[in-house]
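1. got a sequence here, can you model it:
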Amino acid sequence: MSPASDPVQSLKCAYAQWSESKGQDVQCWMDILAEDATLASLADGSAEMPFTAQRSTRSDILGYLEGLRADWEMITHDMNDFVAERDQVVVIGNVSWRNRATGKVASTRKVDLWRFSNGRAVAFEELYDTAQTYAAALPDPA
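-> The predicted model follows:
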């Protein structure tokens, strides 16, 4: 089975590239996304993390990634457990990101939910500790 037709292998390669580049190489995600892919993030466009608003195309998702990279610096991104059934893959791990404006770090368990069709990712949803990420995004009171 080629990596393009094996969602788990495609994701393992993408996560490895993402982690090795410390979140700077977004091509790993662009390579696996369908043109009409969707993205949902638990923060859902909150004031603390506006880039997390729902996305409904591959190019919209690129905007999410650009916002993430502009606001946060990856420290670690260890997504090592992959559970697959039919066209769905759940990826579980731990991540740490530093907010560029505040210098604060958010370290959280992360669960990513993926759905594939015809070898391409058509839906992505991320779950993580929003309270911790919001706290890291907010400046300390004066």
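2. from now on I want contacts and neighbour counts done on CA atoms only, so please keep to that.
-> Noted.
3. all strands of the protein, in order?
-> With DSSP state E as the criterion, the chain has strands at 33-41, 72-85, 88-99, 105-117, 120-128.
4. tabulate these in a markdown table, adding columns for distance to Y64.
-> Shown next, in a markdown table, are the strands of the chain (distance: least, C-alpha to C-alpha, whole Å):
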| stretch | distance to Y64 |
| --- | --- |
| strand 33-41 | 9 |
| strand 72-85 | 12 |
| strand 88-99 | 15 |
| strand 105-117 | 15 |
| strand 120-128 | 12 |
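5. one more to line up against the first:
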Amino acid sequence: MGAASTPATRVENAYRQWRESKGKDGDVFLDLMADHCEMRSVLSPRKVDNDLADHRKSKAEAREYFQVLERDWEMIDFPQHRILADGDTVVWIGECHWRNRKTGRDVGSPKVDIWTFEDGKAVAFFEMFDSLAFAQTAGLI
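-> Here you go, the predicted structure:
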């Protein structure tokens, strides 16, 4: 298996394409995922009434996440700082900067995403960012 096909390299390429598309091409992440990929966020669906907080359990449900993100938010920037990999676990470290389409407010936050791969496909994804700032920017609190 060459370096171009490692999970870390594939994740790095997906985030580069995501940034270049200004958040309009969620397919770059869906292409990494197995059909049964679990997608979770630091946002708790029990505490935040927002479609992005939903716990998703399939690639089809993950597609909804990217549709909601594009509907409700405009990407300003998404710089990468570092990628760490240990076997089938890849950690992306960077920042995200978005504008909420409803409120017109901007939010920037450090961001950490953890990807878990099996047999070359992502089976789990967990994202962490400043959830308080997100909720304030979206007008949820």
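6. do you know which of the strands of structure 1 lies nearest K22 of structure 1?
-> Of all those, strand 72-85 sits nearest to K22 of structure 1, with 5.4 Å by C-alpha to C-alpha.
7. how much does the closest one stray from structure 2?
-> Once the two models are superposed, strand 72-85 of structure 1 sits on average 0.8 Å from its counterpart in structure 2 (mean C-alpha distance after the TM-score superposition for structure 1).
8. which residues touch that strand?
-> Here strand 72-85 of structure 1 makes contact (C-alpha atoms under 8 Å, 6 or more residues apart in numbering) with 8, 15, 19, 22-23, 89-100, 110.
9. give me the buried entries from these.
-> 8, 15, 19, 22-23, 89-92, 95-99, 110 (16 or more other C-alpha atoms under 10 Å).
10. and the gap between the spatially most central residue of structure 2 and A3 of structure 2?
-> Against the mean C-alpha coordinate of structure 2, by C-alpha atoms, centre = their mean, the closest residue is E127 at 6.0 Å. The gap separating E127 of structure 2 from A3 of structure 2 is 25 Å, by C-alpha to C-alpha, to the nearest Å.
11. with S109 of structure 2 instead?
-> With distances taken as C-alpha to C-alpha, S109 of structure 2 is found 30 Å from A3 of structure 2.
12. thanks a lot, catch you later.
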